[in-house]
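[1] Curious how this folds, go ahead:
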Amino acid sequence: MGFCWSRECGNRPCWAGHYVPCHAGWVGPTVLLCIYGFCSMMRPIEPFVAVFLTGTYKNLTTEQVTSQVIPVWTYSSAVLLVPVLLVTDFLRYKPVIVLQGLTYVTAFLLILVGSGVHWAQLAFFIYSIAMAADVAYFSYIYSVVPPSYYQRVTGYVRAAILLGYAAGALLAQLLVSFGVPLYYLAIVTLISVSIALITSCFLPMPKTSLFFNEAYSADQTKSSVDVNNSESWNFWGKSETAAKYVGRMFRTLILDCKKCYSSTMMLFFCIWAATGRCGFYQVSSYIQVLWVHIQPNNFTAYNGGVDAISTLSGAAASVAVGHVSLEWSVWGELVLGGFTLLIAGALFLMDLTSNIWISYTFYFLFKTIYMPLTTICTFQIAKKLNRRRYALVFGLNSFVGTVLQSVLTAVVINTKSVQLPITSQFITYASYFAAISLLFTVRGVYTVLHMKAARRRETTTCQRAHTCDEFV
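    Model prediction:
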């Protein structure tokens, strides 16, 4: 028994275990999660991590960073994403968020003090754990706030993430422009993610899970009955309950997958979300290597400024697209196809130029277009989903995108018979987006023509029915 922090019990003692440490019930967790998101994303070293690794600090070669270090993050993410997705709900989110903060600290500490390829690989492997734990961050808030605040809280959390990333990139650019060594950018990054880790420890622990709570509750109830009725309850009984829970969880996952992907329209939005994620992270991972190729040993590069401006521009475009009045179920696929073609064109031109400023400009265009397109996919998918399936579908989309990225990395970079140079890699990425554009343009034209034909038939049927009514 204790005081009711959420004020649900008024001035009476709380017997119900209301635990959210905020008089409004949602402000406290939201503020803490926004601080965590801002600090964990404010990583000034990231826009210059390739320069840091290949410079005098670590003395790695561009080929080592391209083919031995960065692919570790790609492959590890593909392996870790599903286990983390399954464990996150069972552990009720907060422990996984704390783990994410801890892995961020560990990864950037290794980047700061480690030396050699193996230390860099270990840092990127640990970093992949943090990236896989993103599903816990985006799911946690829905387990501690009332549904009426979901839209507002989601907006705050996403704004904190984008502002943190933009602030980190802008701070990096300012420090580099004033001649501050990259070593100190790594220190600032380590301090920022350490604050995020400390903040995560103060997040309230959800009482129940969000997605498999019913299955777990049923098994727990059954277990309680067994405890009361039998003195032989022991470890094996608990193991049996856990096995039943896992079995029910997987059956629920399979049924939910069937329901979620039964709609052809939603399936295509999921396809773009997965394939777009693959291409975006592949380009983002290797863009610094391309810039090092275009302008070697350029300590006064403007990588951070470009990252900051393109992030803010993409965020503004994402907000704007949310206010566009368009029948997305009809025109959405065609819009995705058309703008994906612009992305492909930007990548082609980014690769062909030898001018760093032109390359910066087309990267800005690439990122500004991608972010609103992924926003379109997100809200179109969310419209069709039950709340409890959000993490499942978005997690599966992320998993498919990461697997595709691993395959693309293996083929383009790590196949000994191929091992394309960085310029040829970007030609491949541009061709990849062009293929996606072709698929969605064809599908979009078919959808528009099909919907127009269906409406024509519906209008004709209504007119005939009206005529028959007048005749009668």
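[2] going forward, measure contacts and count neighbours with C-alpha atoms only.
    Noted.
[3] which SS class is the residue nearest to R92 when sequence neighbours are not counted?
    Spatial nearest neighbour of R92, excluding adjacent residues (C-alpha to C-alpha, 6 or more residues apart in numbering): S209 at 5.2 Å. Using DSSP: H, G, I helix; E, B strand; the rest coil, the structure places S209 in coil.
[4] Let me know how buried S209 is, in neighbour terms.
    S209 has 21 neighbours, counted by other C-alpha atoms under 10 Å.
[5] And T459, by the same measure?
    When neighbours are counted by other C-alpha under 10 Å, T459 registers 12.
[6] Also this sequence, please, to line up against the first:
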Amino acid sequence: MHWKLIVVIVSAFGVIKEFRPATPFLTPYLISPPKNFTNAQLYSEIYPFWTYSYLIALIPSFFLTDILRYKPIVILEAVALCVTWIILIWGKTIWQMQIMQISFGIASACEIGYESYLFLIVDKKYYKLVSSYTRAATLIGRFFAYALAQFLISFNYGSYLLLNQISFGAVCVIIPIAVAFPSITPEIISSKTQRKQTDDMRQKETSEVSSDKTENIKDSSSVRSENIRESVKEKNVDRSIATYCRFILQQLKIFTKNKNVLKWSIWWALTTCGFYQITNYVQSLWATMQNISDNFNGITECINTLIGTLN
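    Purely as a prediction, here's the structure:
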């Protein structure tokens, strides 16, 4: 399958999986009939389960994404989202809502599979392009979902239940799309690894050679390239879990070599935590500021997403 077609499939997955108009109105849905949960129950007994399940699931998903080669993690995210909305629509008790939040936490942790899948498919020179596509896909899906939600609620064309039913339909659609993802074969990973190691070794070798030996390098380039390929092949013979763990630890050394990556990672972690704190609890604040008939959660989230897209 051509890589451009794969990019289209992955982008479609991103748009549809984020097309969940129920998200801005989750709290109003749960506190209104027939659910009738209280704000105290939501924010002390239900919503915290997402936070901790996401934290717990994030670590194994980080390792399993590489070990299982991405596609199973993407499918797991789709299935977990489907389970989330099944319980949201038909669940009635607190413990069922807690399971719903755990399922959503697993889905959130598995997003790493979707976000990194294309990097194994495309050439390095297209990394920025596909990264922008995957991010834009999620923002586009959210924008249209939130706009539709606000339209349906403001003009009384639908209820909160309808929003969840639409969301359920969307997350069901992404399961076959996830299954349609081409599998990441060991050959693809091996090819990527060999290419990276070859480039690194060539770069290191070039930096160690002085300028007065340039002609000698040209004369022996073919021999050197063959030696590099053989060296890389030898390094890739052992594919055990221990080797994988050593590889991960080796990759983490980038923090000691590049302080900018460390600073960026710290700031990303802090801002992500802040963002999730706000989005998880802001609907409770909005509920105290508005009447049921004047609910503008959807347009607020829609504008927020639009600003994020423009930035």
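[7] Need the TM-score between these chains.
    After superposition, the two chains reach a TM-score (TM-score structural alignment, normalised by the length of structure 2) of 0.82; 271 aligned residues with a C-alpha RMSD of 2.1 Å.
[8] list the contacts for the residue nearest to R92 of structure 1?
    S209 of structure 1 is in contact with D89, F90, L91, R92, S143, counting by C-alpha atoms under 8 Å, 6 or more residues apart in numbering.
[9] ok, now with 7 Å
    If a contact means C-alpha atoms under 7 Å, 6 or more residues apart in numbering, then S209 of structure 1 has D89, F90, R92, S143 as its contacts.
[10] Could you do V130 of structure 2 as well?
    L118.
[11] Counterpart of it over in structure 1?
    The alignment partner of V130 of structure 2 in structure 1, by TM-score structural alignment, is V153.
[12] what's the answer for N164 of structure 2, then?
    Residue pairing (TM-score structural alignment): N164 of structure 2 is matched to A186 of structure 1.
[13] Could you find the closest non-adjacent residue to the equivalent of L306 of structure 2 over in structure 1?
    For L306 of structure 2, the aligned position in structure 1 is L312, judged by TM-score structural alignment. Spatial nearest neighbour of L312 of structure 1, excluding adjacent residues (C-alpha to C-alpha, 6+ apart): A166 at 6.6 Å.
[14] Would you confirm that the one you found contacts G314?
    No - counting by C-alpha atoms under 7 Å, A166 of structure 1 stays clear of G314, with 10.8 Å between them.
[15] neighbour count winner among these two?
    A166 (26 against 23).
[16] how much does the helix or strand where the more buried one lies stray from structure 2?
    Using DSSP states H and E, A166 of structure 1 maps to helix 150-177. Once the two are superposed, helix 150-177 of structure 1 sits an average of 1.1 Å from its aligned residues in structure 2 (mean C-alpha distance after the TM-score superposition for structure 1).
[17] The longest helix along structure 2: which residues count as buried?
    When structure 2 is parsed with DSSP state H, its longest helix is helix 259-289. By 16 or more other C-alpha atoms under 10 Å, the buried positions in helix 259-289 of structure 2 come out as N280, Q283, S284.
[18] what's the answer for stretch 375-395 of structure 1, then?
    Under the neighbour-count criterion of 16+ other C-alpha under 10 Å, stretch 375-395 of structure 1 has 375-378, 380-381, 385, 389-395 buried.
[19] And those, which is closest to Y36 of structure 1?
    Nearest to Y36 of structure 1 out of the buried residues of stretch 375-395 of structure 1 is A391 (C-alpha to C-alpha; 19.8 Å).
[20] Need the counterpart of that closest one in structure 2.
    In structure 2, no residue is equivalent to A391 of structure 1 according to TM-score structural alignment.
[21] Kindly confirm my reading that A391 of structure 1 is in a helix.
    Yes - A391 of structure 1: assigned to a helix according to three-state DSSP.
[22] In structure 2, what range does stretch 115-123 of structure 1 match?
    Under TM-score structural alignment, the counterpart of stretch 115-123 of structure 1 in structure 2 spans residues 92-100.
[23] Touching that stretch from outside, list them.
    Residues from elsewhere that reach stretch 92-100 of structure 2 (C-alpha under 7 Å, 6+ apart): K35, I46, F49, T84, I87, L88, G91.
[24] how does it look with 6 Å?
    Residues from elsewhere that reach stretch 92-100 of structure 2 (C-alpha atoms under 6 Å, 6 or more residues apart in numbering): I46, T84, I87.
[25] can you put the buried residues of helix 259-289 of structure 2 in TSV and add distance to L26 of structure 2?
    Shown next, in TSV, are the buried residues of helix 259-289 of structure 2 (distance: C-alpha to C-alpha, whole Å):
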residue	distance to L26 of structure 2
N280	10
Q283	8
S284	10
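[26] any idea which of those residues is the one closest to F151 of structure 2?
    F151 of structure 2 lies nearest to Q283 out of those, by C-alpha to C-alpha, at 18.2 Å.
[27] Map that closest one across to structure 1 for me.
    The alignment partner of Q283 of structure 2 in structure 1, by TM-score structural alignment, is Q288.
[28] cool, and S11 of structure 2?
    Aligned by TM-score structural alignment, S11 of structure 2 pairs with C34 of structure 1.
[29] Perfect, that will be all.
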